[in-house]
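K.L.:
Have a look at this fold, sequence not included:
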């Protein structure tokens, strides 16, 4: 097999592997759309700081046609990143949940 053909074959294999990785990552994403705005956020007392963790505030989750409160919890800290809390964003006449993530 000549050098050019081997290079093209290797590129095709890498391209196919990359495409399947992207497809599998997006297939795992769950998009939550609610037909109305969530209720006002509940007040939660934030616990005292904890080394190696950040506090993720509670939020409303859309569950079987209604909002359900999910209490806050600790997230293990990732050095060099900051926690972006999950939130509801207006999406046309509906609301879409954006998961919390490290940025």
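P.N.:
Ah, there it is. Just so it is clear, the model here is predicted, and its values are computed rather than measured. Numbers count the residues shown, from 1 in each chain.
K.L.:
going forward, measure contacts and count neighbours with C-alpha atoms only.
P.N.:
Noted.
K.L.:
Residue 24 sits in which helix or strand?
P.N.:
In this structure, residue 24 sits in helix 3-28 according to DSSP states H and E.
K.L.:
try this one side by side with the last:
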């Protein structure tokens, strides 16, 4: 009986170690699948002057980000250009009574 109990503990330890390793890898994979939904429309976009062109970069304009229970403004920033692609900025889309954030991406 004691031997089978030890075997069970060893099996449990290996299973827990595997689950821990999977949990460590999960945040990287899960971060790509985060869906942001806000209960109301974002405020009007703020005007930001477009900076002068910068070789090798694309300007990603500012936008409202849903944080907790309110919108917070995120200033525009430079994205490193990818050869053969163009930048599609992130934007909010009405989704029923809520609003859903579609992240910017290269296409």
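P.N.:
Cool, the structure landed. Keep in mind that what you see is a predicted model, and the values were worked out from it rather than measured.
K.L.:
Quick TM-score on the pair, please.
P.N.:
The TM-score (TM-score structural alignment, normalised by the length of the first structure) is 0.74; 80 aligned residues with a Cα RMSD of 1.3 Å.
K.L.:
hmm, back to that, roughly how far out does the helix holding residue 24 of the first structure sit from the chain middle?
P.N.:
In terms of Cα atoms, centre = their mean, to the nearest Å, the centre of helix 3-28 of the first structure is found 25 Å from the chain centre.
K.L.:
Now the element after that helix, going C-ward?
P.N.:
Next along from helix 3-28 of the first structure, by DSSP H and E: strand 33-34.
K.L.:
what about that next one, how far off from the second structure?
P.N.:
Overlaying the second structure shows strand 33-34 of the first structure at a mean distance of 0.2 Å from the equivalent residues (mean Cα distance after the TM-score superposition for the first structure).
K.L.:
Onto which residues of the second structure does that strand map?
P.N.:
Aligned using TM-score structural alignment, strand 33-34 of the first structure spans residues 37-38 in the second structure.
K.L.:
Residues contacting that stretch, please?
P.N.:
The contact list for stretch 37-38 of the second structure (Cα atoms under 8 Å, 6 or more residues apart in numbering) reads 66, 98, 99, 100, 101.
K.L.:
From those residues, keep the buried residues only.
P.N.:
Using 16 or more other Cα atoms under 10 Å as the burial test, the contacts of stretch 37-38 of the second structure include 66, 99, 100, 101 as buried.
K.L.:
and the third one, helix, strand or coil?
P.N.:
In this case it means residue 100 of the second structure. What DSSP: H, G, I helix; E, B strand; the rest coil gives for residue 100 of the second structure is strand.
K.L.:
In contact with the aligned residue in the first structure for it, which residues?
P.N.:
Using TM-score structural alignment as the criterion, residue 100 of the second structure maps onto residue 96 of the first structure. The contact partners of residue 96 of the first structure, by Cα under 8 Å, 6+ apart, come to 31, 32, 33, 34, 88, 89, 90.
K.L.:
The second one reaches residue 99, doesn't it?
P.N.:
No. Using Cα atoms under 8 Å, residue 32 of the first structure makes no contact with residue 99, being 9.7 Å away.
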